[in-house]
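[1] Build me a model:
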Amino acid sequence: MLKRLWLILGPVFCALLLVAALLFFYPINYSHHFENEKRSAVTLTAENFKNRTQKAKALTDEDHRFVPFFGSSEWLRFDSLHPAVLAEKYNRSYRPYFLGQRGAASLNQYFGMQQILPQLENKTAVYVVSPQWFTKKGYDASAFQQYFNSDQLTSFLKQQNGDVAAQYAAKRLLQLYPNVAMKDNVKKLAEKESLTSFDQSFIRFMARINQREDAFFSTFVAANNENYENLVLPKLKNLPSKFSYPALEKVGVEEAQKHTSSNDLGIENKFYQNRLKKALKRLKGSQKKLSYVQSPEYNDLQLALDQFAKSKTNVIFVIPPVNAKWMEYTGLSQEMYQQAVQKIKYQLTTQGFTNIADFSQDGGKPYFMQDTIHMGWLGWLAFDKVVDPFVSNPQPAPSYQMNDRFFSQEWSQYTGEPEEFK
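    Take a look at the predicted model:
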């Protein structure tokens, strides 16, 4: 019987051992090709967002400076004044590397950071933090799992020291991914138990396998050229040859007028026709009861802040608005929105994150928004006026003063004046 089992399963077992051995010794080569890196920076697919190799390649290029721009779906709103287009047209000293997907928020960003910690150390970053992430129930588990992978898991486990941040991250991981691989190790972190020497050896082994698997498969998947070729390069001809904000504003106004002609909400025509027009009656007044003031996302944001502090990363935070006409139509409270913004800003500033571009009250400006919740045209221009000087002139990170109370449920559910939170 044993012999028969071996004849059936033996080849499979040997094949698995061979694959594991090949992956274990597979070399990691971060060779650089600027044209490929520029395309990778705007690929904006789920695979590119959650995998390591392509972003690590770009962020380690010593001849060309790529800067991580963390966010969610706003990076997908391309027009002639999109940050990628301006950087390409005017050959800036840096290129944005966009890290974001629809439904992604701080928890996915935190686990993604674990893959590129050396590239964050003493560097500069841009972080869009949208109040609309801060829903009462918090992150959707399916969205989180979609952007999480084994390399993020072992990168996280390998680098944790059992502090409050690690404990919180492990608890959140178990909440949103109850059947996650290596669950026993994650549970130990969540319960503040020490990992055994065997645990640590196994984590290092799996981290090596996962990192090399990522590198191996990245060689078969060419950078997705579609966004660069179709959404960046064609727009260059629309821009003046010499950089000028007044001239760029004229371009933005003309383009926005043309592309928002089908409605009086200031929403891009295709978005309005394909996603809103048929649902308008149903959506009227639909957001009256929404609140972004109480949410576990405040705790998740603290994870990202904690990592930036540990990595001594100098970050500028961008807080976007909601289209004011859409806000009025759906009944979303501006007062509530500003309450959430003040809570976010308090969490940032009291810990030393004082570089903040707050556009939360600009959703009523003409051509500032491309759709209901995403900036475009003159919104991107306002973004550039603040972000470009910060990124173009990198400075050392300030001295952060981290407060672990921002990991508490009391803070996530707090509704009072932020300054009175004790």
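
[2] drop to CA atoms for contacts and neighbour counts, all remaining ones
    Noted.

[3] where along the stretch 251-400 of the chain do the helices fall?
    Secondary structure of the stretch 251-400 of the chain (DSSP state H, counting those that start in this stretch): helices located at 269-271, 280-283, 297-311, 324-330, 334-349, 378-392.

[4] Let me know which of these is the nearest to E47.
    Closest to E47 of these is helix 297-311 (C-alpha to C-alpha; 20.8 Å).

[5] about what we covered before: buried deepest among the helices of the stretch 251-400 of the chain, which one?
    Across the helices of the stretch 251-400 of the chain, the average number of neighbours (mean count of other C-alpha atoms under 10 Å) peaks for helix 297-311, which reaches a mean of 23.

[6] now the other sequence, so there's something to compare against:
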Amino acid sequence: MKPRFGPLFLALSLFVIFLIGLSLAIPAFLEKASVEKVAPVLYPPVKMKGLVLQKKALASEEFLPVYGSSELTIFDHYHPSSIFAHKPSGFQPFLVGRGGSQSIIHFLNFAALGRSLEGKKLVFILSPQWFEREGIPESYFRGNFSPLYAYRFVLDEELEDEIRKAGAQRLLEFAEARKSLVLGTLLKEAAEPGYLHPVLKQLVKSLAYLKLFILEKTDEFRSAYLLLSRGEEREGPRTVTGSFWPELLKKAEAEGAQACSNNDFGINDDYFRRHFQGKLESLKGYAQSVTYAESVEFADFTLVLKLLKERKADPLFVMVPVNGYWYDYIGFPKEDRQLHYEKTRELIRSYGFKIADFSRHEYDKFFLRDDMHLGWKGWVYVNEVLDKHHHGSLE
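    Coordinates of the predicted model:
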């Protein structure tokens, strides 16, 4: 009895036609869809490692992309996702970041966005804790690494040679970036031009473009699925008047005081209980030899600055302080902290970018909610500068 391949062939043909139709329909859907309902939430696999949603946000004046790390993941009613939920002053922050997303991760993201950044406002929140001596750990890099960004970076013919070479050299230090033979080989070629024979280079690039095509289509599918979902509704003000920020600051002060009642450091009670209570004696003075003034992170951050300058973007850099009371207790030298702030400040200024420098708030209780993350008052100050940056009124 001869096998019947007709039904199987028909089924496969119909499936292929379905996939082709879907691949044509999704870009059309994405062209018209709004990112409003996904702007205030993080969805790490899509927003942190994809491009479709970010490009849509950058293309619209209704959104202000905000790049950061773990501070973006702690939601309350002072968080920008709440304050600007209903666009009280005409825009909504589009949040990109999570714990461990440091300079080199954002560098790759910005490189992948290409000319979408040109002339666009964005906000970049800097955490001093990124600047430990060795920079980003391999585990943080691995958890936030996007192959899509990496392929876009290494295949970008418009990127300045200096940025491409320095970026590739840095990426090759991470096992996660090297583990793909195709990507690792192209990074090696970018780091050492001439490493590959021209014929082999073209072969590897062909494979890379195929991989990039698959990654981009995956990003489109995931983004479309996310935009078809319900999203999240958040409570927030409907208008922002002249007295809004001072009044909100008073409320934040009172709420912070109420939430920090079991310690003298201005740290949220629950956080203090979980991380520090019962350990105070062992923690006292332990950070005397730690520094944020000498770090690999400065080179990674310089890549971010160079790229944003080359892309003609309009960023605002937000400098977050440490909790001065806690850092004094653990013995972290005050002089080193000030040196870190000054070094960061001068580096940003050397590229002509705007800074919202909150380093003077080290001893402003409730500016932070713990030893490192923006809290009640901190978010009020930061939200106000987001508003001013978006409207072009920041001094």
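
[7] Overlay the chains and give the TM-score.
    Once superposed, chain against chain, the TM-score is 0.84 (TM-score structural alignment, normalised by the length of the second structure); 371 aligned residues with a C-alpha RMSD of 3.1 Å.

[8] can you redo the helices of the stretch 251-400 of the first structure as CSV with distance to T154 of the first structure?
    Shown next, in CSV, are the helices of the stretch 251-400 of the first structure (distance: least, C-alpha to C-alpha, whole Å):
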stretch, distance to T154 of the first structure
helix 269-271, 39
helix 280-283, 42
helix 297-311, 16
helix 324-330, 42
helix 334-349, 29
helix 378-392, 31
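
[9] Tell me which of these lies nearest to K235 of the first structure.
    helix 378-392 (14.3 Å).

[10] Relative to the second structure, what is the average displacement of the closest one?
    Once fitted to the second structure, helix 378-392 of the first structure is off its aligned match by 2.1 Å on average (mean C-alpha distance after the TM-score superposition for the first structure).

[11] to the chain's geometric centre, what's the distance from that helix?
    18 Å (C-alpha atoms, centre = their mean, to the nearest Å).

[12] Now do the SS call for L95 of the second structure.
    The three-state assignment at L95 of the second structure reads strand, by DSSP: H, G, I helix; E, B strand; the rest coil.

[13] Residue in the first structure paired with it?
    Aligned by TM-score structural alignment, L95 of the second structure pairs with F98 of the first structure.

[14] so its match touches R77, yeah?
    No - judged on C-alpha atoms under 8 Å, F98 of the first structure makes no contact with R77 at a distance of 11.9 Å.

[15] Quick check, W380 of the first structure in contact with A84.
    No - using C-alpha under 8 Å, W380 of the first structure is not in contact with A84; the gap is 10.5 Å.

[16] what's S13 of the second structure in contact with, if anything?
    S13 of the second structure makes no contacts at all, as judged by C-alpha atoms under 8 Å, 6 or more residues apart in numbering.

[17] Please spell out which residues along the helix or strand encompassing it are buried.
    Element membership of S13 of the second structure, judged by DSSP states H and E, is helix 6-32. By neighbour count on 16 or more other C-alpha atoms under 10 Å, the buried set for helix 6-32 of the second structure is 26-27, 30.

[18] Switch the residues you listed over to TSV; also include distance to K279 of the second structure.
    Listed next are the buried residues of helix 6-32 of the second structure as TSV, based on distance: C-alpha to C-alpha, whole Å:
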residue	distance to K279 of the second structure
I26	54
P27	54
L30	51
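
[19] Tell me the helix or strand right after the helix holding S13 of the second structure.
    Downstream of helix 6-32 of the second structure, the next assigned helix or strand under DSSP H and E is helix 52-58.

[20] Against which helices or strands is that next one packed?
    strand 63-68, helix 198-228 (3 or more C-alpha pairs under 8 Å, 6 or more residues apart in numbering; DSSP states H and E).
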